[in-house]
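A.B. asks: quick one: sequence plus predicted model below, questions after.
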Amino acid sequence: MERRNFLRVAVVGSTAAAFGGASWLSAFSASAKPADGPYGPLQPPDANGLALPKDFTGRIIAKTGEKVGNSAYTWHPAPDGGACFADGDGWIYVSNSEVSSTGGVGAVRFGADGSIVDAYRTLEGTDVNCAGGATPWNTWLSCEEVDKGEVYETDPWGKKEPIVRPAMGKFKHEACAVDTDRKTVYMTEDVPDGGFYRFTPSAWPDLGAGKLEIMIGAADQTSGAVTWKEVPDPSAGSEATRYQVDGSKPFNGGEGCYYAANTCWFTTKGDNRVWAYDAANSSISLTYDESDPLKGVDNVTRAGSGDLFVAEDGGNLEICLITPDGVVAPFVRVDGHDESEITGPAFSPDGKRLYFSSQRGTSGSSSGGYTFEVTGPFRA
C-alpha cells in the first residue's frame, strides 16, 4: 500500500541496545515530525558557507584540483561516496571520484590531533565511481555507476592492489553495506526500476565468488515481508540483472545504503524515500516518506547515538538527521553551492568528526568539489 505524505521511523526487533542506548523500538510506529534536532537550529553560515548548530565548527580539508595539505596528491574531481577507517591513533577518509574514465578513489590520512598527514590515490582508471561501502576487514568497496558497472575492493592505505569483484554483479552500482550477522552484502542500483540486491560469498569474507540475489516483492509494496531469489547471470551478458527474475521489486533510483543492528537503511532518490530492511525478519518498511525538510535523499550514514545522517542531492543542500525518537531536522546546510550535491558523509572512528563533500562546489562543475570536516559535541 502506498503511503505518500507519511513519515515514520521503523526499526524492528531487539536492536535498540546496538544504538548506544537510543531506543529505536519506542519509535517503531511513531510519526516523526520535522523540528529542531537535538543540536538546536542552524546558525548563520560561517566563512566556508557551512550553516551549523551552535558549538559546531567546520573546515575545508580538500578542494578539487588543489594539493591536499602538504601531500603530493591533487584532490580528485567530483568527490562522492566515502568512509573512515581507524589508522593507529589517527584515521583515513576515502572518497570516490564520480567522473568517467578516470574515476577511482582518493584518501586522506589524519593524525591523532586531526592534522592532515598524507593524501594519495588508491584506485584509478575506473568509471564513474559513485558510492560504495566499508567492510569490517578494512577495505573500501568502490562502485561504478554505469551500465554493467562493477565493484572494486580497495585498500584505504593504498598498499594493496585493487581487486575487481565481478561475482557481485554487473549493473549500475550505487552503494554497498556489509551485514556481518548474515555474512552478506546489500547493494543498491541507481536506475528508476533498480533492484535491491544481496551478495553472499561462498567463503566469507572472500568476495571473489558467491551468490547474487535480488529482492522479491510487489512493485507498490512499502511494508511487510519480502523474499530473495538468485540472479541467474550476474554478468548481465544478455539481460540486465534487474530483469532476470520474475517478481523482483523495483526501487526508484537506489542511492545510499548503511547496515547496523539487523537493519539495512537505503535511500531511493526518485521518490525521496528512506527504507529500512529488517534483515532478521526479512521485511521492509519506510523510515522517511515526505518532501520536507529532507529533499533529494542520497548517501546515508549513522552516528553512535543511532541518529541517521542523510545527505541531499538537491533541495537546499543539507545533511538532515533522523533521530531514534522520530525527529527529522537539518544538521548542516552548505550555502552558495546551488548546483551541487552533498556526498560521502562519514564519521571518524571516535565519532567526533563528520566528513562530507559538496561534489561540484560553488562552480557547479566536477572540477569544483569541496570536502569538509565538521567537529563538535556529537551525541554518543
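C.D. replies: Alright, I've got the coordinates.
A.B. asks: contacts, neighbours, all on C-alpha from now
C.D. replies: OK.
A.B. asks: which residues of the stretch 101-250 of the chain fall in helices?
C.D. replies: In the stretch 101-250 of the chain, no helices are defined using DSSP state H, counting those that start in this stretch.
A.B. asks: I216 and V226 touch, don't they?
C.D. replies: Yes. Contact criterion Cα atoms under 8 Å: I216 and V226 qualify, at 5.8 Å.
A.B. asks: what residues are up against the residue nearest to Y277 when sequence neighbours are not counted?
C.D. replies: Distance criterion Cα to Cα, 6 or more residues apart in numbering; nearest residue to Y277, sequence neighbours excluded, is I284 at 4.5 Å. With contacts taken as Cα atoms under 8 Å, 6 or more residues apart in numbering, I284 has the following neighbours: 222-226, 275-278.
A.B. asks: same question for A175.
C.D. replies: So A175 contacts 130-133, 143, 187-189, 255-257 (Cα under 8 Å, 6+ apart).
A.B. asks: and the furthest pair within these?
C.D. replies: Maximum pairwise distance among the contacts of A175 (Cα to Cα): 13.6 Å, between G133 and E189.
A.B. asks: reformat the contacts of I284 as TSV; add neighbour count and distance to T15.
C.D. replies: Output for the contacts of I284, formatted as TSV (neighbours: other Cα atoms under 10 Å; distance: Cα to Cα, whole Å):
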residue	neighbour count	distance to T15
T222	17	21
S223	19	19
G224	14	18
A225	15	18
V226	18	20
W275	24	16
A276	27	13
Y277	26	13
D278	23	10
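A.B. asks: so which of these comes closest to H76?
C.D. replies: Of all the contacts of I284, W275 has the smallest distance to H76: 31.0 Å, by Cα to Cα.
A.B. asks: setting aside sequence neighbours, what's the nearest residue to the closest one?
C.D. replies: Counting by Cα to Cα, 6+ apart, L286 is the residue found nearest to W275 once chain neighbours are left out, at 4.6 Å.
A.B. asks: can I assume the one you found is in contact with D271?
C.D. replies: No. The criterion here is Cα under 8 Å, and L286 misses it with D271 at 11.7 Å.
A.B. asks: before we go on, here's another structure to hold up against the first:
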Amino acid sequence: MERRSFLRGAVVGTSAAAFGFTLWQGAASAAPAQPGAGPYGALGAADANGIRLPAGFTSRVIARSGQKVGSTSYTWHNAPDGGACFADGTGWIYVSNSEINPSGGASAVRFDSSGTVTGAYRILSNTRQNCAGGRTPWNTWLSCEEVSLGYVYEADPYGVNAAVQRPAMGRFKHEAAAADPVRRVVYLTEDETNGCLYRFVPAAWGSLSAGTLQVLVAGSATSGSFTWANVPDPDGSPTVTRDQVSGAKRFNGGEGCHYANDTVWFTTKGDNRLWQLNLASNTYELAYDDSLVTGGSAPLTGVDNVTGSASGDLFVAEDGGTMDICVITPDDVVAPFLRITGQSGSEICGPAFSPDGRRLYFSSQRGTSGSSSGGITYEVTGPFRA
C-alpha cells in the first residue's frame, strides 16, 4: 500500500472523527512524493504580512507574543508552537502551545462564525517546553513536553476544566500525538536522534488515565512490516523508554504526526523525511524524503509539523528551509503552498484547519526578531480544496 492509499477525505486535525467528513479510498500510486505543480498554483508576491500565497488567498495576523489578542485583555504567549482547531457552537477555537522552558503551557483563541476573535485565555500553565501535541476525538488537547522525561498533558480547549497530567502515556521527549478512533489508540513521536514511535492503548477509550504504552518494532530499512511491543516501564526510569525493547525502530528526530483513516504520517527532522504507516497492512514506507527528490532541488526541507485537509492533501510546515508550508497531494506531488519572507531565524509551527476547512492557522515561532518573544500567529483564508 503506497502514498495514495490513504483516504482522500481525510479530516482536518489528528482525528479522523474530528468533524465528520465523508471519506473515500484512493488507488495506489508511486511513493515517495516528487516536486510538481501544486493544486493552488504559483506563489505570488509577499503581502503586507510578508507571506507569499497563491492567487485567491489572503492572510491576517491573529496574535503576537507579548501583545493583547485582538480586543481581548489576554496577552499571547511566547514561542507559539503546535496547535489544533475545535468546533465551538457556530464558531471555533484555535489552541496553541508555548515552547518555552520553564512555564510553557498552552493558550486558546475563540472565534465566532464570521471569524472575529471573541476571546483568548490560558488552558495550561506551569509546564515545560510544550512543543507539539494533538487533538482527541472527545475534544481535548494533548500538549506534549519536549524535554527529557517529559509528560503529556490533557487540556480543555474550552477553558472549563483544569488540565491533567497523563503519566501513563510515558515519560520521554514528547513531540506530537495523533488519535486513532478505529483502533482506539494514540500515536506519539519522540524528538531524539535515536527516538522511537509509540502508541498508547487506553484501558478505556475516552480516558487517558490508564493504559499500555507500546513501541513500534521493525527492521532498519525504509520500508517493511512492523509490530508493536509493550514498553515495560513507561516512566522511563531507570532505563529510557526507547531503550527498553529490543528491535524498536529508530527515527531521527520525530516531529509532527497526523492520522486519517488507517494511515499515520509522521515527520523526522534529522533526515527530512515523512513516514507513512499503513495500519490495515501493518507496513511502513517513505511518503517523502528530500534526498530522493529527482530532477531538481527539494521543495520541502526542515520538515516539522504536519496536518491534513478535507481533500486528503497533507500540509507540512518547515523548521528553517525557506519557511514554507508545503502541500503533498494524494497524487504524490509536493509543492510550496505558502512562504513567510523576512523571518529566516524562525520556524513555522502549529498548522491546523478551522472546522469548515476554509481557514488555515499557523505560527512563526520567533517572527521577524528571531526571539521567542517575537512569535506571530496567522490565519490564511481562501479556496482550499474540499
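C.D. replies: In hand now; what should we look at? Remember, predicted model here, so these are calculated numbers, not experimental data.
A.B. asks: one step back: what's the match for the residue nearest to W275 of structure 1 in structure 2?
C.D. replies: When structure 2 is aligned by TM-score structural alignment, L286 of structure 1 is paired with L286.
A.B. asks: counting neighbours, what do you get for that match?
C.D. replies: If you count neighbours by other Cα atoms under 10 Å, L286 of structure 2 ends up with 21.
A.B. asks: ok, D180 of structure 2 next?
C.D. replies: 24.
A.B. asks: cool, and S202 of structure 1?
C.D. replies: So S202 of structure 1, with other Cα under 10 Å, has 13 neighbours.
A.B. asks: got the contact list for it?
C.D. replies: The contact partners of S202 of structure 1, by Cα under 8 Å, 6+ apart, come to 209-211.
A.B. asks: for A229 of structure 2, same thing?
C.D. replies: Applying Cα under 8 Å, 6+ apart, one finds that A229 of structure 2 lies in contact with 214-217, 245.
A.B. asks: okay, now A62 of structure 1: neighbour count?
C.D. replies: Number of residues near A62 of structure 1 (other Cα under 10 Å) recorded here: 22.
A.B. asks: mean distance between whichever strand or helix holds it and structure 2 after superposition?
C.D. replies: Using DSSP states H and E, A62 of structure 1 sits in strand 57-63. Strand 57-63 of structure 1, aligned to structure 2 and superposed, deviates on average by 0.3 Å (mean Cα distance after the TM-score superposition for structure 1).
A.B. asks: about what we covered before: joint contacts of I216 and V226 of structure 1?
C.D. replies: Common neighbours of I216 of structure 1 and V226 (Cα under 8 Å, 6+ apart) do not exist.
A.B. asks: out of the contacts of S202 of structure 1, who's nearest F110 of structure 1?
C.D. replies: Comparing those against F110 of structure 1 with Cα to Cα picks out A209 as the nearest, at 34.1 Å.
A.B. asks: roughly how far apart are that closest one and F372 of structure 1?
C.D. replies: Separation of A209 of structure 1 from F372 of structure 1 (Cα to Cα, to the nearest Å): 37 Å.
A.B. asks: same check, this time on P41 of structure 1
C.D. replies: Taken as Cα to Cα, the span from P41 of structure 1 to F372 of structure 1 is 20 Å.
A.B. asks: what about the strands in the stretch 101-250 of structure 1?
C.D. replies: 105-110, 116-123, 129-134, 140-144, 151-154, 163-164, 173-179, 184-189, 196-203, 206-216, 224-225, 227-230 (DSSP state E, counting those that start in this stretch).
A.B. asks: now render those strands as TSV, adding distance to A16 of structure 1.
C.D. replies: Output for the strands of the stretch 101-250 of structure 1, formatted as TSV (distance: least, Cα to Cα, whole Å):
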stretch	distance to A16 of structure 1
strand 105-110	32
strand 116-123	36
strand 129-134	22
strand 140-144	27
strand 151-154	31
strand 163-164	36
strand 173-179	17
strand 184-189	21
strand 196-203	24
strand 206-216	25
strand 224-225	20
strand 227-230	24
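A.B. asks: for D325 of structure 1, find the nearest of these.
C.D. replies: That would be, of the strands of the stretch 101-250 of structure 1 and by Cα to Cα, strand 224-225, which comes in at 21.8 Å.
A.B. asks: quick one, what contacts the nearest residue to T126 of structure 1 once chain neighbours are set aside?
C.D. replies: Among residues not flanking T126 of structure 1 along the chain, G103 sits closest, at 4.9 Å (Cα to Cα, 6+ apart). Residues in contact with G103 of structure 1 (Cα under 8 Å, 6+ apart) are 96-97, 124-129.
A.B. asks: cool, and A168 of structure 2?
C.D. replies: Counting by Cα under 8 Å, 6+ apart, A168 of structure 2 touches 208-213, 234-235.
A.B. asks: which one of those is nearest to V333 of structure 2?
C.D. replies: The nearest member of the contacts of A168 of structure 2 to V333 of structure 2, counting by Cα to Cα, is L213 at 34.7 Å.
A.B. asks: neighbours of the closest residue to the closest one other than its chain neighbours, how many?
C.D. replies: In space, and not counting its chain neighbours, L213 of structure 2 is closest to F200: 4.5 Å by Cα to Cα, 6+ apart. Counted with other Cα under 10 Å, the neighbours of F200 of structure 2 add up to 23.
A.B. asks: return the distance of F200 of structure 2 relative to V215 of structure 2.
C.D. replies: 9 Å.
A.B. asks: the residue nearest to D290 of structure 2 when sequence neighbours are not counted: neighbour count?
C.D. replies: In space, D290 of structure 2 comes closest to A298 once its chain neighbours are excluded; the distance is 5.5 Å by Cα to Cα, 6+ apart. For A298 of structure 2, the neighbour count with other Cα under 10 Å is 17.
A.B. asks: where does A298 of structure 2 sit: helix, strand or coil?
C.D. replies: Classification of A298 of structure 2 using DSSP: H, G, I helix; E, B strand; the rest coil returns coil.
A.B. asks: contacts only, for it.
C.D. replies: Contacts of A298 of structure 2 by Cα under 8 Å, 6+ apart are 35, 290-291.
A.B. asks: in strands only, show me the residues you listed.
C.D. replies: P35 (DSSP state E).
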